[in-house]
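[1] sequence first, predicted model second:
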Amino acid sequence: MKTIKGPAVFLAQFMDDKEPFNSLDGLCKWASDLGYKGIQIPTWESRLIDLKKAAESKTYCDELKGKVQSYGLEITELCTHLQGQLVAVHPAYDEMFDNFAPDGYKNNPKKRQAWAVDQLMSAAKASRNLGIDVHGTFSGALLWHTFHPWPQRPPGLVEMGFKELANRWLPILNAFDEQGVDVCYEVHPGEDIHDGVTFERFLEATGNHKRVNILYDPSHFVLQQLDYLQYIDFYHEHIKMFHVKDSEFNATGKKGAFGGYGDWRDRAGRYRSLGDGQIDFKTIFTKLTEYNCDVWAVMEWECCIKSPEQGAREGAPFIASHIIEATEKAFDDFAGAQTDEAKLKRILGL
């Protein structure tokens, strides 16, 4: 068994125009002072990383790693959630997802998609230059608007959707394969990969591509009322990244999983700061350790009530208290005895 690494923190939600949240140095010192051992970098944040330069220059990556390590931290992974989303966008969402692209690529879905693909290709090379072999992203979605089958989906629609999604991702997956880096899709509402069944559909559509893997975040499963513990039993071989994020689901006579178009604070299912929600992290950490999952425990802060500063302060000790030092010794070794084949046969009456 492997001991889970951590605690680490995903920097995306902490970016700000105010110090220390507006620079890599500022965030590194802040994270280190709070007790984190790693940072997960959102590659769309140019204040943290020049993705193109990282793809082209090993020297730049060595300098970037050196800067982070000078604060006692490691770069756990790079992430391209926003770029990955733009690999597959249904026209109904074009205008809203344009916010994820630079100004020069807005109002032009094909140009925007090409930019997103290029970003992913760069992320594969950048990850390798940094010595990282896993990468986090979103799948994007062509079918999400049909998740509730009304009006009725015509036969073949879902199959066609996943075939097209796979076709868009296969060149990217092959590029990551060339660099020896796994692509870990965050299984998330709003994505075509949003649960176990859809992960399997995508995996099959890619011809069981070996680089198709999972960023496991149990908070999204609580909102779907999916068994997030059994999910680990089913898919532990594919879980290569881990977001530690809490959530809760409190249905009433007025609202449930669909949320009634409410803001986050008003929904039955909502994200909470670590320890404030309903997730059984003790069992999650136990299962991931038991299944030998070689992952960083990375806090992703999202909460509609608690401040990010408090969430971050509480996050590092919360994760540290859940990391299990994997045992290399059986607890009953003291009662053991040397045996030989003849003795075993005698015990069995053979």
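    Looks like it came in fine. Numbers count the residues shown, from 1 in each chain.

[2] every contact and neighbour count from this point should use C-alpha atoms.
    Noted.

[3] for the stretch 1-150 of the chain, which segments count as strands?
    Under the criterion DSSP state E, counting those that start in this stretch, the stretch 1-150 of the chain contains strands at 5-10, 38-42, 74-80, 134-137.

[4] just the endpoints, please. Distance across stretch 232-250?
    When the termini of stretch 232-250 are compared using C-alpha to C-alpha, to the nearest Å, they are 23 Å apart.

[5] whoops, stretch 122-137 was the one
    Per C-alpha to C-alpha, the first residue of stretch 122-137 is 13 Å away from its last.

[6] tell me the SS of the residue most central in space within the chain?
    Central residue check for the chain by C-alpha atoms, centre = their mean: the C-alpha nearest the mean position is that of residue 215, 3.3 Å away. Secondary structure assignment for residue 215 (DSSP: H, G, I helix; E, B strand; the rest coil): strand.

[7] what's stretch 84-98 in contact with?
    Contacts to stretch 84-98, defined as C-alpha atoms under 8 Å, 6 or more residues apart in numbering, come from residues 100, 105-107, 109, 112-114, 116-117, 120, 137-143, 165, 168-169, 191.

[8] filter those to the buried ones?
    Neighbour-count burial (16 or more other C-alpha atoms under 10 Å) is assigned, among the contacts of stretch 84-98, to 100, 105-106, 109, 112-113, 116-117, 120, 137-143, 165, 168-169, 191.

[9] helices along the stretch 1-150 of the chain, start to end?
    Taking DSSP state H, counting those that start in this stretch to define them, one finds helices in the stretch 1-150 of the chain at 24-33, 51-56, 58-69, 81-85, 94-97, 109-129.

[10] reformat those as JSON lines; add distance to residue 337.
    Shown next, in JSON lines, are these (distance: least, C-alpha to C-alpha, whole Å):
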{"stretch": "helix 24-33", "distance to residue 337": "47"}
{"stretch": "helix 51-56", "distance to residue 337": "56"}
{"stretch": "helix 58-69", "distance to residue 337": "47"}
{"stretch": "helix 81-85", "distance to residue 337": "54"}
{"stretch": "helix 94-97", "distance to residue 337": "65"}
{"stretch": "helix 109-129", "distance to residue 337": "48"}
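
[11] now the angle from the helix ranked longest in the chain to helix 109-129?
    Criterion DSSP state H: the longest helix present in the chain is helix 157-179. Here helix 157-179 runs at an angle of 40 degrees relative to helix 109-129 (axes from the mean of the first three to the mean of the last three C-alpha atoms, to 10 degrees).

[12] dropping in the other structure now:
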Amino acid sequence: METLAASGVQLTELSTHLQGQLVAVHPAYDAAFDGFAPDSVRGNPVARQSWAVEQLLFAAKASANLGVKAHATFSGALAWPYIYPWPQRPPGLIETAFEELAKRWRPILDAFDAAGVDLCFELHPGEDLHDGVTFDRFLESVDGHKRCNILFDPSHFVLQQLDYLTFLDIYHSRVKMLHVKDAEFRPTGRQGVYGGYQPWVQRAGRFRSLGDGQVDFHSIFSELAQYGFDGWAVLEWECCLKSSEQGAREGAPFIKRHIIEIAERAFDDFAKSGADEEANRRMLGLAARKESKHAG
């Protein structure tokens, strides 16, 4: 940390997105996700999961050692192949999936609690935790664990057409991390949310550089200020059109312009007259009524 400070750099967060993904992998994705793991555990789902859990436990200690108070990750997924109810899901399938997911994550959450670090799930497609409903289900399964929190990234909500401002109204107490990433959703007569297996450039929903998409960052930063969010505003760039260099040059000042300096006092403090119970009663007409009663 001294080395970073000497260079004018401050560590904002650690991330275990890939390791978190491997905590829970449906067999349909075994081959695709094997590349996230070291050679020694590839082709062995049980060993791969154990490795992933171990990495999360290490990350809890590392975060504490580095003075980082929140950690970013993915939940992984057991139920994602069944997100659309066709063929019909048998009764209890989703409940069993979330029970198992909670069983795998509970020891990890406890480790982060012992380290004094919030574990923040990025609600993301491909994960069992991808919206408010699934987060609620998981939170209930881990008994409302205080370290079970959210990394808020509005771009993912644009692509699934979720009201991200109302989301903040509901979940602000659990939002401990923020990724500032833009996106746009422009459905056509040929494709919508599912995207038709198109590449990113041709999808109706796609990520954009900051300021080029549809996310209402003015309202987001206002809500975060209203609810007292004190974490970092982290620039995340995943644009299918603009270069990363241009995105970085434009993104940092974009965020700086949106950060709100919290007011130290109310704008109308000048009109305060101080607390006076008798004056309040007179303004409400209660003092006069009391006097009239005594007079009678």
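    Thanks, I have the structure now. Just so it is clear, the model here is predicted, and its values are computed rather than measured.

[13] aligned partner of the residue nearest to the centre of the first structure in the second structure?
    Using TM-score structural alignment as the criterion, residue 215 of the first structure maps onto residue 151 of the second structure.

[14] tell me who's in contact with that match.
    72, 120, 121, 122, 123, 175, 176, 177, 178, 179.

[15] ok, now with 10 Å
    Counting by C-alpha atoms under 10 Å, 6 or more residues apart in numbering, residue 151 of the second structure touches 70-74, 119-124, 174-179.

[16] map residue 172 of the first structure onto the second structure.
    By TM-score structural alignment, residue 172 of the first structure lines up with residue 108.

[17] and the gap between that match and residue 101 of the second structure?
    Taking C-alpha to C-alpha, one finds residue 108 of the second structure at 11 Å from residue 101 of the second structure.

[18] per the alignment, residue 100 of the first structure corresponds to what in the second structure?
    So residue 100 of the first structure corresponds to residue 36, using TM-score structural alignment.

[19] and for residue 203 of the first structure?
    So, by TM-score structural alignment, residue 203 of the first structure is matched to residue 139.

[20] now do the helix or strand hosting its match: distance to the chain's middle.
    Using DSSP states H and E, residue 139 of the second structure maps to helix 132-141. Centroid separation for helix 132-141 of the second structure versus its chain: 13 Å, with C-alpha atoms, centre = their mean, to the nearest Å.

[21] with the first structure superposed, average distance for that helix?
    Here the mean offset of helix 132-141 of the second structure against the first structure after fitting is 0.3 Å, by mean C-alpha distance after the TM-score superposition for the first structure.

[22] just stretch 47-65 of the second structure next, same as before
    Its aligned residues in the first structure lie a mean 0.4 Å from stretch 47-65 of the second structure after superposition (mean C-alpha distance after the TM-score superposition for the first structure).

[23] where does that stretch end up in the first structure?
    Counting by TM-score structural alignment, stretch 47-65 of the second structure corresponds to 111-129 in the first structure.

[24] and the equivalent of residue 264 of the first structure over in the second structure, how many neighbours?
    Aligned by TM-score structural alignment, residue 264 of the first structure pairs with residue 200 of the second structure. Neighbours of residue 200 of the second structure under the rule other C-alpha atoms under 10 Å: 14.

[25] do residue 226 of the first structure as well
    Counted with other C-alpha under 10 Å, residue 226 of the first structure comes out at 14.

[26] same question for residue 179 of the first structure.
    17.

[27] next one: residue 264 of the second structure
    Residue 264 of the second structure: 6 neighbours (other C-alpha under 10 Å).

[28] counterpart of it in the first structure?
    Aligned partner of residue 264 of the second structure by TM-score structural alignment: residue 328.

[29] then residue 160 of the second structure?
    Under TM-score structural alignment, residue 160 of the second structure pairs with residue 224 in the first structure.

[30] what is the burial count for its match?
    18.

[31] okay, whichever residue in the second structure pairs up with residue 299 of the first structure and residue 252 of the second structure: tell me how far apart.
    When the second structure is aligned by TM-score structural alignment, residue 299 of the first structure is paired with residue 235. Residue 235 of the second structure sits 7 Å away from residue 252 of the second structure, going by C-alpha to C-alpha.

[32] what touches both of those two?
    Contacts common to residue 235 of the second structure and residue 252, judged by C-alpha under 10 Å, 6+ apart, are residue 210.

[33] neighbour count winner among the two?
    A count of neighbours by other C-alpha under 10 Å puts residue 235 above the other of residue 235 of the second structure and residue 252, at 18 against 14.

[34] for residue 237 of the second structure, see how far away the nearest residue to the more buried one once chain neighbours are set aside is.
    For residue 235 of the second structure, ignoring the flanking residues on the chain, the nearest one in space by C-alpha to C-alpha, 6 or more residues apart in numbering is residue 180 at 5.0 Å. Per C-alpha to C-alpha, residue 180 of the second structure is found 8 Å from residue 237 of the second structure.

[35] check residue 110 of the second structure too.
    For residue 110 of the second structure, the distance to residue 237 of the second structure - C-alpha to C-alpha - is 32 Å.

[36] gap between the spatially closest residue to the match of residue 172 of the first structure that is not a sequence neighbour and residue 4 of the second structure?
    Distances taken as C-alpha to C-alpha, 6+ apart put residue 57 closest to residue 108 of the second structure, at 6.3 Å, once the chain neighbours are dropped. Distance from residue 57 of the second structure to residue 4 of the second structure, counting by C-alpha to C-alpha: 24 Å.

[37] cool, residue 99 of the second structure as well?
    Relative to residue 4 of the second structure, and taking C-alpha to C-alpha, residue 99 of the second structure is found at 41 Å.

[38] more neighbours: which of those two?
    Legend: neighbour count by other C-alpha under 10 Å for residue 99 of the second structure and residue 4, higher for residue 99 (15 against 10).

[39] which residue of the first structure is paired with that one in the alignment?
    With TM-score structural alignment as the criterion, residue 99 of the second structure matches residue 163.

[40] separation between the spatially closest residue to that match that is not a sequence neighbour and residue 305 of the first structure?
    Spatial nearest neighbour of residue 163 of the first structure, excluding adjacent residues (C-alpha to C-alpha, 6+ apart): residue 205 at 5.7 Å. As judged by C-alpha to C-alpha, residue 205 of the first structure and residue 305 of the first structure stand 40 Å apart.
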